[in-house]
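A.B. asks: When you get a sec, could you give me coordinates for this:
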Amino acid sequence: MTCTDAATGTYEYTLTGLDSYPYFKVIGNDKYWNEAQSLKPYDEINLNDLEEDLLNTANNYVWTVTGVTGVYDAAGGKEWAAGIVGGAMNNFTYKRIGGQYKVTVKGLGIDPINNNFFPMDADKGIIYIKLDEIVPGAERIDVYVSDNGVKLGIPDGTSDFDRVGIDGGYLEKSFNIVNGSGAQISLNGSPRVAISGDDAADFTVTQTPMSVVPSGNQTTFKIKFAPTTAGVKSALATIQYDTTNNLIFNLTGRGAEKVANPAFSLSGGESNVYTTAQSVEITSATAGAIIRYTTDWTIPSKTNGTLYTGALSISQTTTIKAIAYIDDTYLDSDVVEILYYFSPVFAMVDVPSGIFNMNDNYLVELSAFKMGKYEVTYELWYEVKTWATANDYTFANSGGMGYGGGNTSSNPVTYVNWRDCIVWCNAYTEYYNLTNDPDLTPVYWSDSGFTTLLKKSTNTGSVDTTPGSEDKPYVKWSADGFRLPTEAEWEYAARYQDGSSWTPTNYMSGASADCDDTGACGKVAWYSANSGSRTHNVGTKKPNQFGIYDMSGNVYEWCWDWYGELQSGVMDPVGPDDGSYRLIRGGGWGGDANDCRVDCRFDYYPWDSDRQLGFRLVRR
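C.D. replies: Coordinates of the predicted model:
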């Protein structure tokens, strides 16, 4: 123990390495700690001789233990402190500042029975301090009385229940009674775990320990903390065993008011489709609440997100996540998420040329191309189809506005077969040319001279192998008109990160973790776990590295290729020359996470349509 006498008159004493387990007793009379008054800087004293009163009824004495502060107030009659179980006390600081004394203690346990702190069992060297109350924001580490090898085990390391909401909130913890003695013990208290103290009603035993614990074994019990009012709560749990022995430990927690959830001034959701910039205010009904928000799909917290200072202006589809908080005496609000959806504007994303291992096993090289930022929406499908049917085009299917109820025209088109899609691509190329320069050249033709456009699709239930037919059109691959992606193009765009790194095959496109991680999957895809068994507006999830949306989930997407063996060592592969089924990729709203992996391949008859099946465009 050393004493440093500062010029200000402050005395500081630090005790370390107390392997002799000193005896400290709180008597509560008028004596000062006389040894402290007589010490000089760097004096040493025999700790085993310390049995002096640390309290002076004429002054206040402050005790601090890892953030827990107690005050002895002679007028109020309060005397409290706190501690941490540990073998010997490893740090003890005593300060005299003006008329006050401050004591900082670490490594101490609690004896809730006596008004003292001393080793209850000298050969175990545990030191105890009485605890009647803790201040707001206190952090505690659990304590227990250990006797004859019988100990309390706490699986998560603490019996502090931390903050729990007072409006129906609760927290349950497990405890073990560990019998390290050489004989069987009997828990003969009634009840076996007795909870006492002013706040005992807030703590409930929800699982009772066994009545007998053989040597070398343990039994488990559970306690639930469910406060009904705000503030610090404490109680004592007593377990009587072998009639005369008690295992006693402290229960603490805080009943906390929850900060009111953030509220948004503007209605959101997929059904509210905006076309012009909007102003959004975020508020909380709790006075003094601080709000943070994110727009990058990360979770806001006290340390993450932008501090809200005023109305936000948004002009494109945006997901805002917000949280409201005050300080540690309150529970933070829930994280509230809202989508503001703006009508999607058709756009193509540039995809650079490159070489990659398709399905990690087939090396291919691709020329640069453009890919649709979104799956083709019902709105765009219907607009083009309406023009096309007035200009000699025929479609087997009228197309569906998504599927499942609550759908809008910004949902992907569904119920279109492969034949419909390639005919529609030709129609869109011509329709696009009406208002855009220079003209694009259509891709799919009925003759080898590329003079007669393919304009008709049917639902005939067999493959027509006639050259130039709806199942085997002549394809002008050099043309820059709209078309379906090849399977290689689809996977390349789905997995691309930087040209040398690629999204792993067991991930969804754009995901930060594999398909076993529901959180990562839910950020990028609508699939069976979150879709509600329906399609959703395109572009509402997080895009991949190219800024392309919904490449995993929402709807499966038709590709050009016949289903068959993949090719390796090929430039711009287009798949087998013929087959029975066409490729679909990406998974849909009804598929599980693995269906939405970037490497999953599926097939479908070219004449069939489905509620989960749509398409996406590419062009040169």
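
A.B. asks: make it CA atoms for all contacts and neighbour counts henceforth
C.D. replies: OK.

A.B. asks: Checking S478 next. Helix, strand or coil?
C.D. replies: Secondary structure state of S478, per DSSP: H, G, I helix; E, B strand; the rest coil, is coil.

A.B. asks: Count the neighbours of it for me.
C.D. replies: With neighbours defined by other CA atoms under 10 Å, the count for S478 comes to 11.

A.B. asks: What distance do you get for it to T441?
C.D. replies: Using CA to CA, to the nearest Å, one obtains 9 Å as the distance from S478 to T441.

A.B. asks: Check C515 too.
C.D. replies: Distance check for C515 against T441: by CA to CA, it reads 40 Å.

A.B. asks: And the residue nearest to V416 when sequence neighbours are not counted, which helix or strand is it part of?
C.D. replies: Here the nearest residue to V416 in space, its sequence neighbours aside, is S609; by CA to CA, 6 or more residues apart in numbering that works out to 4.9 Å. Element membership of S609 [criterion: DSSP states H and E] is none; it lies in no helix or strand.

A.B. asks: how deep is S609 tucked in, by neighbour count?
C.D. replies: 21.

A.B. asks: contacting residues for it?
C.D. replies: Contacts were defined as CA atoms under 8 Å, 6 or more residues apart in numbering; by that measure S609 touches 414-418.

A.B. asks: Of those, which is the most crowded?
C.D. replies: Those, ranked by neighbours (other CA under 10 Å): first place W418, 31 neighbours.

A.B. asks: for the closest residue in space to that one that isn't next to it in sequence, helix, strand, or coil?
C.D. replies: Using CA to CA, 6+ apart and skipping the chain neighbours, the partner closest in space to W418 is P606 (4.9 Å). For P606, the secondary structure call by three-state DSSP comes out as coil.

A.B. asks: Another sequence for comparison is provided below:
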Amino acid sequence: MNPDRPTSFAARSLARLDRLQWAAVVAIGVALGGGAGGAGFFLGEAPAWAIFWLALFAGIYWLGYTATPVFDERRPDVSPPRPRRVCDGELLMVDLPGGDFRMGSPASDDLARDDEKPQHQVTLAPFRMAVTPVTAELYREVMGQASTGDDPPVARLPATGVSWLDAVEFCNRLSVRAGYRPCYSRGLLGGWRCDWRADGYRLPTEAEWEYACRAGSTSRFCFGDDPAVLDAYAWYEGNAKGAAQPVATRRANAWGLYDMHGNVWEWCWDWYGSYSSRPARSPRGPIRWKFWAGTRVLRGGSFVNQPASLFVYPPALLRSADRFDGAPEYGHGHFGFRCVRVPPQHVDRSTH
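C.D. replies: As a prediction, this is how the structure comes out:
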């Protein structure tokens, strides 16, 4: 049972009251008790204090029973635990639980674009995600050169100007440094393929990214629907002054992940394409046979509004379901990425 939840009938009744209801209860209880006590005193039928307190508590109990609940009676007894943080090689990560969620935007959302629909059910296996985007400092250590937008790299700034191809190469090199089996390799036609059974670092799938960003929420942003709250969670056009900002300097979402809204657009594994309305299990995006054509998905928004969307309300670009895409060989100044990997207990070691 949840130790914070009242269990007795009387306790549940009293727990229903908010501050205004408590004020009303006390006022009515005092009035009823005072009237009854005064009558008892003058009529001599019962001790004044006994009738007073009896009427007072009766009023509190009755109003507590009929008041609108402050908490949801249907709330499960056990709240889901906050994901566990782990030091994984050179990255601080969180172990995210697998589960179901609604991916994309509902038809009723007037800020949603067509490529976010239809909203559909997705089931994901557990995975581990980095708490922040890859920093410029770590990028230079691993790759032996600064990312395009950071020369020299500044500690705690996200790596920027990174192409999808650069991000994939970084994941492989970081995996080798950590003693893991790299996920990515070249296919026969020159395109990259992913070994999903490997224990190395990789880019998140688009579904994994949105699931992690939402952190259990169903609203436009991880914190709700009000864009006025964005300043607390995101670096974006409204507060970043046109430049990337140090990671983890705004609030984290409910699962302890920073910069999921804003700062830099983050590359995902998936080729960009339309959604299906059918439920999906661990989707990895559309299959493309022409590896030299097409664009890859980016998520999260950035410190600047991209030129192609100058007429889009800027906060709309930072919504959990918003999508963007780019050619994998190009790394613009507001493109970055973060790493994920399979938790150790879920790694398939049959081919090691």
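
A.B. asks: more crowded one of C515 and T441 of the first structure?
C.D. replies: Each of C515 of the first structure and T441 had its neighbours counted (other CA under 10 Å), and the higher figure belongs to C515 (21 against 16).

A.B. asks: What residues does that one make contact with?
C.D. replies: By CA under 8 Å, 6+ apart, the contact set of C515 of the first structure is 506-508, 521, 593-594, 597.

A.B. asks: Of those, which is the nearest to A494 of the first structure?
C.D. replies: The nearest member of the contacts of C515 of the first structure to A494 of the first structure, counting by CA to CA, is M508 at 8.3 Å.

A.B. asks: Count residues in the vicinity of the counterpart of G400 of the first structure in the second structure, would you?
C.D. replies: For G400 of the first structure, the aligned residue in the second structure is T148 (criterion: TM-score structural alignment). Using other CA under 10 Å, T148 of the second structure is surrounded by 17 other residues.

A.B. asks: Just say helix, strand or coil for T148 of the second structure.
C.D. replies: Taken by three-state DSSP, the conformation at T148 of the second structure corresponds to coil.

A.B. asks: again with Y492 of the first structure
C.D. replies: Secondary structure for Y492 of the first structure, judged by three-state DSSP, is helix.

A.B. asks: measure the equivalent of it over in the second structure to G285 of the second structure for me?
C.D. replies: When the two structures are superposed using TM-score structural alignment, Y492 of the first structure falls opposite Y211 in the second structure. For Y211 of the second structure, the distance to G285 of the second structure equals 15 Å [CA to CA].

A.B. asks: So those two - more neighbours on which side?
C.D. replies: Using other CA under 10 Å as the criterion, Y211 of the second structure and G285 rank with Y211 on top: 24 against 19.

A.B. asks: dump the residue contacts of the more buried one.
C.D. replies: Shown in contact with Y211 of the second structure (CA under 8 Å, 6+ apart): 101, 103.

A.B. asks: 7 Å instead, please
C.D. replies: When contacts are counted by CA atoms under 7 Å, 6 or more residues apart in numbering, Y211 of the second structure is found next to F101.

A.B. asks: since we're on the residue nearest to W418 of the first structure, how many residues are nearby?
C.D. replies: Using other CA under 10 Å, P606 of the first structure has 26 neighbouring residues.

A.B. asks: In the first structure, what stretch matches the lengthiest helix in the second structure?
C.D. replies: Among the elements of the second structure assigned as helix by DSSP state H, the one spanning the most residues is helix 19-43. Structural correspondence for helix 19-43 of the second structure: none found in the first structure, per TM-score structural alignment.

A.B. asks: on that earlier part again, distance check, the match of G400 of the first structure against P246 of the second structure.
C.D. replies: Between T148 of the second structure and P246 of the second structure the distance is 17 Å, computed by CA to CA.

A.B. asks: Show me the strands in the second structure, by range?
C.D. replies: According to DSSP state E, the second structure carries its strands in the segments 85-88, 91-96, 99-103, 120-124, 127-130, 184-186, 192-194, 265-271, 280-281, 296-299, 324-326, 335-336, 340-341.

A.B. asks: I'd like those laid out as JSON lines, including mean neighbour count and distance to L56 of the second structure.
C.D. replies: Supplementary listing: the strands of the second structure in JSON lines, determined by neighbours: other CA atoms under 10 Å; distance: least, CA to CA, whole Å:
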{"stretch": "strand 85-88", "mean neighbour count": "14", "distance to L56 of the second structure": "50"}
{"stretch": "strand 91-96", "mean neighbour count": "20", "distance to L56 of the second structure": "50"}
{"stretch": "strand 99-103", "mean neighbour count": "19", "distance to L56 of the second structure": "48"}
{"stretch": "strand 120-124", "mean neighbour count": "18", "distance to L56 of the second structure": "52"}
{"stretch": "strand 127-130", "mean neighbour count": "25", "distance to L56 of the second structure": "55"}
{"stretch": "strand 184-186", "mean neighbour count": "15", "distance to L56 of the second structure": "72"}
{"stretch": "strand 192-194", "mean neighbour count": "14", "distance to L56 of the second structure": "70"}
{"stretch": "strand 265-271", "mean neighbour count": "27", "distance to L56 of the second structure": "60"}
{"stretch": "strand 280-281", "mean neighbour count": "14", "distance to L56 of the second structure": "57"}
{"stretch": "strand 296-299", "mean neighbour count": "25", "distance to L56 of the second structure": "58"}
{"stretch": "strand 324-326", "mean neighbour count": "18", "distance to L56 of the second structure": "62"}
{"stretch": "strand 335-336", "mean neighbour count": "28", "distance to L56 of the second structure": "63"}
{"stretch": "strand 340-341", "mean neighbour count": "25", "distance to L56 of the second structure": "59"}
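
A.B. asks: Fine by me, thanks again.
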